[in-house]
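Novice: need coordinates for the following:
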Amino acid sequence: MTEQEFIPNTYTYTLENGSFKWSSPSNIALVKYWGKKEDQIPENPSISFTLNDCKTITTLSFVKREVSDSFSFDVFLEGQRKDDFKPKIETFFKRIENYLPFLKAYHFTIETSNTFPHSSGIASSASGMSALALCLMSIENVLSDEIITDGFFIKKASFLARLGSGSACRSLEGALIVWGENKTIEESSDLFGVKFPFQVHPDFRNYQDTILLVDKGEKQVSSTVGHSLMHNHPFAQERFKQAHTNLSKLTEILQEGNLDEFVALVESEALTLHAMMMTSMPYFILMKPNTVEIINKIWSFRQETGSKVCFTLDAGANVHVLYPEKETDKVLKFIKNELVAYCQNGHYICDKIGNGAKQL
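Specialist: Next up, the predicted model:
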């Protein structure tokens, strides 16, 4: 599909007011996307597990007004007005106005809450922007006289969400979502996320993700700034090639059920992501000492027990501990006995792989 196919015809119906409510989960990338071109196009493909419990719940209320040259909206997080969120949403609205031409005809009230700490490396922008995109698509679904199929609804919502936060396009469906063109995935696109099209080995179903909250504060460097540093990065082109190769490898691993190769590839991807940050100019380190302690503990535990537990990281200090469902009791005991001490205030979140967003 092309961008043009997401531009609607003139709306036939009108809505004076109303509201829609969606929950949308976060996701955790296995092959990482780092670096983007104009219009939120990724420099390399990525694939992610969709989470189940770490999600954003957004209610979008709207009231018709005289069409203006400006957007009109208020934003609330956990019941508190968040004017500092407005510039990002203003930018988002400017990017998507061509695809949702009703945006300046309404005043919007955006009320959102997370089931996890905001700005702590659990991709709150992914779940937040995807939930908002779904609410906006619900409005268009009523305004349009064209029949919007469920498939097109999700595809356009993913397309819109990408323009707010790149990884948001991977949060609408589950359990595995691919974003970015790759020869291994025939339907893959730079414009939106698509479901992993192949049969997944039983060992990778119901996968568990326990998130160790090493640092619940604001990140030192935003993802937007981090992505921009890839433009002149000396290792960028090799990294983009590596991501394509790793996605092809992971496609086979997920079908064959090779847990050892999964562990090696996923952990390598996580460390490569942070290596790119540490070798950019300016350089930065988002891992904390306790992040490294946890990684070493996981390596020791795996060597001693033969467990298939592994870690991955987003662009932050928190550690996602990934493991097959059949190892849940053993791994959670290990986490409680040895890893909780490295979490801020002992906090961690037990999550698992989910099936995507839901209208509430």
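Novice: all contacts plus neighbour counts: C-alpha atoms, from now on.
Specialist: OK.
Novice: quick one, strands of the protein?
Specialist: 17-31, 46-64, 72-77, 80-81, 106-114, 176-179, 193-195, 208-212, 310-312, 319-323, 348-352, 358-359 (DSSP state E).
Novice: among those, which comes closest to Phe159?
Specialist: With Cα to Cα, the closest approach to Phe159 among these belongs to strand 193-195: 7.7 Å.
Novice: and the closest one, what does it pack onto?
Specialist: Counting by 3 or more Cα pairs under 8 Å, 6 or more residues apart in numbering; DSSP states H and E, the packing neighbours recorded for strand 193-195 are helix 150-164, strand 176-179.
Novice: another one to check against the first:
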Amino acid sequence: MTEQDFIPKSYTKEVGSGKVTWQSPSNIALVKYWGKRENQIPANPSISFTLDTCRTTTSLDFQKKEKGTDFDFELFFENEKKESFKPKIIKFFERVEEYLPFLKEYKFTIQTSNSFPHSSGIASSASGMSALALCLMNLEKQLNPGMSEEYFNRKASFLARLGSGSACRSIKGNLVAWGEHKNIAESSDLYGVEFQHPVHENFRNYQDTILLVDKGEKQVSSTLGHDLMNGHPYAERRFQQAHENLDLLKGIFEKGDLSAFTKVVESEALTLHAMMMTSQPYFLLMKPNTLEIINKVFDFRERTGLHLCFTLDAGANVHLLYPETEKEETLEFIKANLLQYCQNEQYITDRVGKGAKKLA
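Specialist: I've put the predicted structure just below:
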């Protein structure tokens, strides 16, 4: 599909008012996207586990107006009006208006909440923007009831990407690829696609325990970090590496090779932070306790032969990934040995999920 495919030619129904609610999860990238081109196009492909319990619930009330010349909405976060969130929503609406031409015809009330604390250091843009995109798509489906499920999901992912790049990977599950890659079926820079290739049962119900090392605001935003890949001395090699690692993971998922999975995923996490440390200006988002946790994970794996591994987003928190069959012993180790490195010993237990869902 191309961008033009997402511009509606006409609508077959009129809708005066209504309400819709969607719940959408966060996701954790295994091959990282870092660096983007204009209009939220990724500089390299990525793949992620869709999560389950880390999610955003968003309700959209809509009322047709007599005449619409401006975007008209109120936004409430966990039942409190949030004026500070409005500029990001306005920017999102401006980006997607071409694809949702009804936006100025309605007054919206957006109610949103997270299953995880807003100040936890867990990025909510992926779950939040995907949930909002799904609500808007639900309204468009009422205006055009003949819309297919495939088109609905792809356009929702396309719109979510224009709000937050990684949000396009939160529409479906369990594994979602985003960015053109010659060996990933139907892959696209415009939206995320479910990974359709064979996946070994070793990766079924994979676990993710998130250690909240630092809940403070990052010193460098992800948007600025992405921009610093323009002209980065190692950028082109990094983008090539992402393609190579996706090929490796494709084989790993088919064979169920957990040790090879660890090597690729941890290398990707460290490469992401290496790009930050070698940009101009350079910056460092890991904290001393991040490194303490990583070294403890190395020791645990060597001592037990189990398959606990780590990955990182653009921050200090650590995602600990491990198979469900090793959950009991691994979780026991995490609680006994790693929580001391978390802020107020806070952590979140999650697992691979199935994507977003509409609520009654």
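Novice: thinking again about what came up before, tell me which of the helices and strands packed on strand 193-195 of the first structure sits most buried.
Specialist: strand 176-179 (a mean of 28; mean count of other Cα atoms under 10 Å).
Novice: mean per-residue distance, that one versus the second structure.
Specialist: Aligned to the second structure and superposed, strand 176-179 of the first structure gives a mean residue distance of 0.2 Å (mean Cα distance after the TM-score superposition for the first structure).
Novice: give me the residues contacting that strand.
Specialist: With contact meaning Cα atoms under 8 Å, 6 or more residues apart in numbering, strand 176-179 of the first structure is reached by 45-50, 169-171, 188-196.
Novice: filter those down to the buried ones, ChimeraX style.
Specialist: Per 16 or more other Cα atoms under 10 Å, the buried members of the contacts of strand 176-179 of the first structure correspond to this ChimeraX selection:
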select :45,46,47,48,49,50,169,170,171,188,189,190,191,192,193,194,195,196
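Novice: now the strands of the first structure as CSV including distance to Ala133 of the first structure?
Specialist: Rendered in CSV, the data for the strands of the first structure read as follows (distance: least, Cα to Cα, whole Å):
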stretch, distance to Ala133 of the first structure
strand 17-31, 9
strand 46-64, 10
strand 72-77, 15
strand 80-81, 20
strand 106-114, 11
strand 176-179, 17
strand 193-195, 14
strand 208-212, 26
strand 310-312, 27
strand 319-323, 26
strand 348-352, 24
strand 358-359, 12
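Novice: and stretch 197-209 of the second structure, end to end?
Specialist: Using Cα to Cα, to the nearest Å, the end-to-end distance of stretch 197-209 of the second structure comes to 26 Å.
Novice: pull out the buried residues from it.
Specialist: Under 16+ other Cα under 10 Å, the buried positions of stretch 197-209 of the second structure are 199, 202-203, 205-209.
Novice: do stretch 333-344 of the first structure as well
Specialist: 335, 339-340, 342-344.
Novice: and of the strands of the first structure, who's closest to Lys288 of the first structure?
Specialist: strand 319-323 (10.4 Å).
Novice: tell me the one among the buried residues of stretch 333-344 of the first structure nearest to Asp314 of the first structure.
Specialist: Cys343 (16.0 Å).
Novice: ok, now how distant is the closest residue to Ser48 of the second structure other than its chain neighbours from Arg95 of the second structure?
Specialist: What sits nearest to Ser48 of the second structure in space, not counting adjacent residues and going by Cα to Cα, 6 or more residues apart in numbering, is Ala29, at 3.9 Å. Distance, Ala29 of the second structure to Arg95 of the second structure, by Cα to Cα: 24 Å.
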